[in-house]
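Visitor: sequence unknown, structure follows:
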């Protein structure tokens, strides 16, 4: 699995502003777990996940999708700080 920088804090707070939802489409296996977890925030495109919108309002389902991804292909970042909110290592 690809290595990722560790998050700098614990659980994301819902009042932090916008989040950036990134999907590494080369790492994505297309399992669809993220789509079921964060319905409406991700979609399949050519058999791989893609964010519906790059920026999103804070949503625990987005964090859950990043955490559940078997390939660690989804990253959630705080737009203002660049801090990785998920996946937590």
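Guide: Received, thanks. Computed from a predicted structure; not experimentally measured.
Visitor: Only C-alpha atoms from now on, for both contacts and neighbour counts.
Guide: OK.
Visitor: In contact with residue 75, which residues are there?
Guide: 21, 22, 23, 66, 84, 85, 86, 87 (CA atoms under 8 Å, 6 or more residues apart in numbering).
Visitor: So which of those belong to helices?
Guide: With DSSP state H as the criterion, helices contain residue 66 from among the contacts of residue 75.
Visitor: Got another one to weigh against that:
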């Protein structure tokens, strides 16, 4: 995976389960409202961040390819 990603958390959907932090502790943090946010909005493509998005019980983590905006997760139907 040589791509760069834009990582975002939909704070209107996030329930603060911290599953993203479990999968990618260096990439996500809980804020004072107990909602997740990415440490950096841009990241190198990696399996831990993808696992964090896939592990979110409410699919609040969205990943797109930086530049093109093509969805990585959740995938387009």
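Guide: Structure received. Note that the coordinates shown come from a computational prediction; the quantities given were computed from them, not determined experimentally.
Visitor: quick one: TM-score?
Guide: Once superposed, the chains reach a TM-score of 0.90 (TM-score structural alignment, normalised by the length of the second structure), with 75 aligned residues with a CA RMSD of 1.1 Å.
Visitor: Only the buried subset of the contacts of residue 75 of the first structure, as a ChimeraX command please.
Guide: In ChimeraX, the members of the contacts of residue 75 of the first structure classed as buried (16 or more other CA atoms under 10 Å) are selected with the following command:
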select :21,22,23,66,84,85,86,87
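Visitor: Out of the contacts of residue 75 of the first structure, which comes closest to residue 57 of the first structure?
Guide: Here the nearest of those to residue 57 of the first structure, counting by CA to CA, is residue 21; it sits at 10.0 Å.
Visitor: wait, the closest one sits on residue 77?
Guide: Yes: counting by CA atoms under 8 Å, residue 21 of the first structure touches residue 77, with 6.7 Å between them.
Visitor: Grab the nearest non-local neighbour of the residue most central in space within the second structure.
Guide: Relative to the mean C-alpha position of the second structure, the nearest C-alpha, by CA atoms, centre = their mean, is the one of residue 61, at 3.9 Å. Nearest in space to residue 61 of the second structure, with sequence neighbours left out and distances taken as CA to CA, 6 or more residues apart in numbering, is residue 9 at 4.5 Å.
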